[in-house]
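Asker: From the sequence below, what's the structure:
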Amino acid sequence: MNRQILFLILISTVTLSFSNKIDSVKINEIKVTAPFAMPAIKFPDFSGNKKFSIVGFGAVQGDKIKNSNAIAAAINQASKINGGIVIVPEGEWLTGKIHLKSNVNLHLNKGAVLLFSDDPNDYLPAVQSSWEGMECYNYSPLIYAFECKNIAITGDGEIKAKMDVWKTWFSRPKAHMESIKRLYNLASAYSPVKDRQMVNDTAHLRPQFIQFNRCENVLLEGLTITNSPFWTIHPYLSKNVVIRKLKVYAHGHNNDGVDPEMSQNVLIEDCIFDQGDDAIAIKSGRNPEGWRLKTPSKNIVIRNCLVKNGHQLLALGSELSGGIENVLIENCEVKEGAKLNHLIFIKTNERMGGFVKNIYAKNIQAGKIDLGILGIETNVLYQWKNLVPTVEVRLTPIENVFLDQVTAKEVKFISRILGEKKLPVKNISLKSVTATNITDSESIHENVTGFSNQL
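Answerer: This is a model prediction of the structure:
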């Protein structure tokens, strides 16, 4: 064989090897109109990719171990070819944790139910995660993706968490509080995350149901999600996230619907939320964590959603030390009879720092709200008030909040804004924000400048 032919063979081999490493997942973009510069959001399209049924990898209904192994094997194979769809067929499939990989779509056919075990041992070894805005090693989220690109969970099926054990962890006894105090002190000391090991007999830090941790180009579409040990959907330090056409029901402790945290370019649309806590809560780390990671939650659009229950339609904070900016919520409805405290609630305290700015709410309708339409409070400490002292005071500047065409039937107040004397809340604009019946005062304000209310 002459040298020229040998050279061509080598070049062909190298080219083939390189091409096998190229992602085969098509990337789509969706452009969203917002009152701020909103980049197009990228998300994966697996319509042309190969399908892998978990049954072909040994899944058997009722067998948790075989199902867990089969799902993991199917995910490995789909990722290995740089783009594949893992199919969960009709039926109930008991499983432990699921760890996604890049270029994989986990798809649940109609009638499929992934039922997640409530045995904490099924979510070990511990993974890099977070608890209430502080990074640590904890039980794996039930569905977890770390540093993945081009991933999706789709379909007409249901993912459901068994709750018999998790619900016994809802209480916060002294041993649990001492554990989160330890985590708080580790975070405040900027200890390496690997040293923050929180799986022990006393912490009982419940895992999130779904966490996308440091991921890019994420799609979550079509599913019914039932129950959750902790926060239900948690995009964390992620970019380009589309969440749409979900039905979410979780009425346990801390059962927020979606918690985008330090995440950017996020679209949440056409979802139904029935929560035991906030429907949507935007966060960006607690205290030194947000200051260390320096990644605001930014460019988030929420539209066309229905809330059946929850503490707030939209909460911002209280973990917001990395900052929150450029948020639009529009064309949303709170169902008559829902048990809500506020429609929009911005909450922080003297320890958080960060910032909140450029928040827009438009065309929102609700029935009775237990408190009011807009709440802004700068001294919300919850259980932390007496748990640990203030190490460093950093106030949160809050400015440029705009509500337009927001209505409710009965409220205690239209707006309650409790700012700091040293740092007043600035530039709050209400336009056509009304309630049929106000039982307390229309406006309850302390330390606010630049407030306007146009009917």
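Asker: all contacts plus neighbour counts: C-alpha atoms, from now on.
Answerer: Noted.
Asker: all strands of the stretch 351-455 of the chain, in order?
Answerer: With DSSP state E, counting those that start in this stretch as the definition, the stretch 351-455 of the chain shows strands at residue ranges 356-365, 372-377, 398-411, 413-418, 425-438, 443-446, 448-454.
Asker: Those strands: which one's closest to Arg206?
Answerer: Comparison of those against Arg206 by C-alpha to C-alpha identifies strand 372-377 as nearest, at 27.3 Å.
Asker: For the closest one, name the packing helices and strands.
Answerer: Applying 3 or more C-alpha pairs under 8 Å, 6 or more residues apart in numbering; DSSP states H and E, one finds that strand 372-377 makes contact with strand 342-347, strand 398-411, strand 413-418.
Asker: got the ones you listed as JSON lines, with mean neighbour count and distance to Lys385 columns?
Answerer: Converted to JSON lines, these look like this (neighbours: other C-alpha atoms under 10 Å; distance: least, C-alpha to C-alpha, whole Å):
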{"stretch": "strand 342-347", "mean neighbour count": "25", "distance to Lys385": "14"}
{"stretch": "strand 398-411", "mean neighbour count": "21", "distance to Lys385": "21"}
{"stretch": "strand 413-418", "mean neighbour count": "23", "distance to Lys385": "18"}
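Asker: quick one: which of those is nearest Gln383?
Answerer: Of all the helices and strands packed on strand 372-377, strand 342-347 sits nearest to Gln383, with 14.2 Å by C-alpha to C-alpha.
Asker: picking that back up, I'd like the strands of the stretch 351-455 of the chain as TSV, with distance to Leu267 appended.
Answerer: Converted to TSV, the strands of the stretch 351-455 of the chain look like this (distance: least, C-alpha to C-alpha, whole Å):
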stretch	distance to Leu267
strand 356-365	14
strand 372-377	22
strand 398-411	19
strand 413-418	27
strand 425-438	24
strand 443-446	32
strand 448-454	29
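Asker: now the other sequence, so there's something to compare against:
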Amino acid sequence: MQKEKEKRLGYELVKVEAPFKMPRIRIPDFENCQRYSILDYGAAREDRSATTKAIARAIADANAAGGGVVVVPKGEWLCSGVRFKSNVNLHLARDARLSFSGNPKDYLPAVPSSWEGFECLNYVPLIYGYECENVAISGEGTLVAEMDTWEKWFARPPAHMEGLKLLYEMGCKDWPLGERDMTKGDANLRPQFVQFNRCRQVLIEGVSIENSPFWVLHPFLCENVVIRGVSVRAHGHNNDGVDPEMCQNMLIEDCVFDQGDDAIAIKSGRNQDAWRIGVPTRNVVIRNCEVKNAHQLLAIGTELSAGVENVLIENCSLDKSLGDVGHLLYIKTNERRGGWVRNVWMRNIESGDLRKGILGIDTDVLYQWRELVPTYEKRITQIKFVRMENIKVGNVRYVYRICGDSLLPVSDVRLSGIEGGTSQEESVAINALAVDWQ
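Answerer: Coordinates of the predicted model:
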């Protein structure tokens, strides 16, 4: 029986060229799997409860069969969250719109998640997979977050800030995960839209995503991830497009980002939590993507305490009419993070004007945390070997601004083939060794 199940689910090995050793990425292929229409499980377009239950039942049957495609057909559908099981592809047909409740009570009880680099128990991400293998979201339909409540939670009143301070203390003092329930009280830590947590062989392909309570796509402690042909439009607070965190072997390609925050923000956990887990983000390739709006094209940090290495972003473009993108590449950290950033490549990028510069590196980014909470342990981030090649931009404030730490200067940075308009200010390299601009 087990052999029959294994035959139904295939695999694709994705070969990725990079200036570092990049393993082939193994992702699931559901082409020969049985399809499970949610209509057969009682889904009704005006009935949120019925549709939510239908999706859950279809996922359970696809999982039990050893692999299956759960189909959301054309039309408007309401639901209160999707929880994945292994060997399941959630497929949205063309013109299907799956709209997710904005009622926080629909995302309880709390599940293992994270908030800006610290693990915690929090509201269930709108689409959530935990310790799954061979999972996919595919199709030509649209995922929509209903925002009425989440927008109210964008604000940072005292109760929210006290919740953030408490989680910081819990993470830095190694509280057990079971005691870090952030859904109690009024901390109001918004859930991610899509989080695959500790999963392997993950594919997100073709779908469009509108709005998000928090980060949009958040692979967390995952291996073998492909995000392909996805369109994201989310202009709310903290609405990064993709936040790979402590992930390895990942490809993001042919995507369109229209964000209220960074297009792509690479993370690897925060402070003591990340040092304990000790899984770096490694082998990430981003290519052939378009950015319509974002704070940065690619940000790394500030949550990078487990380390980030082997990153390539190439053949991407930014809407030339924007003029509001901060940097093409922005690496940010502080004295509390530790970790490292090394072997980062950006090449063949075309952009209009930039609000700041082509490259920014800042080792003293603490935002509100500088005064809110203490530094329990100082660890300096090593930043070395950054390459930026064949970059075309409009006017910029500066080409690069590097502010390293005197205890561990930034090293081996090279920019070549830079073409563009004018820069308002001279480039600056403080506490940086071997910066080469050709």
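Asker: Need the helices and strands packed on strand 372-377 of the first structure in JSON lines (columns: distance to Pro44 of the first structure).
Answerer: Converted to JSON lines, these look like this (distance: least, C-alpha to C-alpha, whole Å):
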{"stretch": "strand 342-347", "distance to Pro44 of the first structure": "31"}
{"stretch": "strand 398-411", "distance to Pro44 of the first structure": "33"}
{"stretch": "strand 413-418", "distance to Pro44 of the first structure": "40"}
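Asker: quick one, which of the ones you listed is nearest to Pro173 of the first structure?
Answerer: Shortest distance between Pro173 of the first structure and these, using C-alpha to C-alpha, is found for strand 342-347: 24.9 Å.
Asker: quick one: that closest one aligns where in the second structure?
Answerer: Under TM-score structural alignment, the alignment places strand 342-347 of the first structure onto residues 327-332 of the second structure.
Asker: can you give me the helices in the stretch 201-350 of the first structure?
Answerer: When secondary structure is read from DSSP state H, counting those that start in this stretch, the stretch 201-350 of the first structure shows helices at 288-293.
Asker: any chance you could map the strands in it?
Answerer: When secondary structure is read from DSSP E, counting those that start in this stretch, the stretch 201-350 of the first structure shows strands at 210-213, 216-221, 224-226, 233-236, 239-244, 247-250, 264-269, 272-275, 280-282, 297-303, 306-309, 312-316, 324-334, 342-347.
Asker: Select, out of the helices and strands packed on strand 372-377 of the first structure, the one closest to Ala126 of the first structure.
Answerer: strand 342-347 (30.7 Å).
Asker: Thr232 of the first structure touches Phe212, doesn't it?
Answerer: No - using C-alpha atoms under 8 Å, Thr232 of the first structure is not in contact with Phe212; the gap is 11.3 Å.
Asker: of the strands of the stretch 351-455 of the first structure, which approaches Lys80 of the first structure most closely?
Answerer: Of all these, it is strand 356-365 that lies closest to Lys80 of the first structure, at 41.7 Å by C-alpha to C-alpha.
Asker: Report the mean deviation for the closest one after fitting onto the second structure.
Answerer: When the second structure is overlaid, strand 356-365 of the first structure sits 0.3 Å from its aligned residues on average, using mean C-alpha distance after the TM-score superposition for the first structure.
Asker: In the second structure, what range does that strand match?
Answerer: Using TM-score structural alignment, the match for strand 356-365 of the first structure in the second structure runs over residues 341-350.
Asker: got it, and stretch 53-60 of the first structure?
Answerer: The aligned range for stretch 53-60 of the first structure is 37-44, by TM-score structural alignment.
Asker: Give me the distance from that stretch to the chain's centre.
Answerer: Averaging C-alpha coordinates over stretch 37-44 of the second structure and over its chain gives two centres that are 31 Å apart (C-alpha atoms, centre = their mean, to the nearest Å).
Asker: again, but for stretch 359-375 of the first structure
Answerer: Averaging C-alpha positions (C-alpha atoms, centre = their mean) puts stretch 359-375 of the first structure 21 Å from its chain's average.
Asker: In that stretch, which residues are buried?
Answerer: Residues of stretch 359-375 of the first structure classed as buried under the neighbour-count rule (16 or more other C-alpha atoms under 10 Å) are 359-375.
Asker: Also stretch 183-196 of the first structure?
Answerer: When burial is assessed from 16+ other C-alpha under 10 Å, stretch 183-196 of the first structure yields the following buried residues: Leu183, Tyr184, Leu186, Ala187, Ser188, Val193, Arg196.
Asker: same question, stretch 421-439 of the first structure
Answerer: Along stretch 421-439 of the first structure, these residues count as buried under the neighbour rule (16+ other C-alpha under 10 Å): Pro424, Val425, Lys426, Asn427, Ile428, Ser429, Leu430, Val433, Thr434, Ala435, Ile438.
Asker: Onto which residues of the second structure does that stretch map?
Answerer: Aligned by TM-score structural alignment, stretch 421-439 of the first structure corresponds to residues 406-424 of the second structure.
Asker: sorry, back to before: contacts for the match of strand 356-365 of the first structure next, please.
Answerer: Stretch 341-350 of the second structure is touched from outside by 304, 307-318, 329, 381-393, with contacts defined as C-alpha atoms under 8 Å, 6 or more residues apart in numbering.
Asker: you'd agree Thr378 of the first structure is up against Arg416?
Answerer: No - contact criterion C-alpha under 8 Å: Thr378 of the first structure and Arg416 do not qualify, at 11.3 Å.
Asker: now the equivalent of Asn249 of the second structure over in the first structure: how far from Lys283 of the first structure?
Answerer: For Asn249 of the second structure, the equivalent position in the first structure is taken to be Asn265, counting by TM-score structural alignment. Look at Asn265 of the first structure and Lys283 of the first structure: by C-alpha to C-alpha, to the nearest Å, they are 14 Å apart.
Asker: Now for Asn28 of the first structure: which residues touch it?
Answerer: Lys42, Phe43, Pro44, Asp45.
Asker: Same question for Glu371 of the second structure.
Answerer: Residues in contact with Glu371 of the second structure, defined by C-alpha under 8 Å, 6+ apart, are absent; none qualify.
Asker: Counterpart of it over in the first structure?
Answerer: With TM-score structural alignment as the criterion, Glu371 of the second structure pairs with Asn386.
Asker: now do Leu78 of the second structure
Answerer: Mapped onto the first structure by TM-score structural alignment, Leu78 of the second structure lines up with Leu94.
Asker: Following the one helix or strand its match maps to in sequence, what is the next regular element?
Answerer: Secondary structure from DSSP states H and E places Leu94 of the first structure in strand 91-95. From strand 91-95 of the first structure onward toward the C-terminus, using DSSP H and E, the following helix or strand is strand 98-99.
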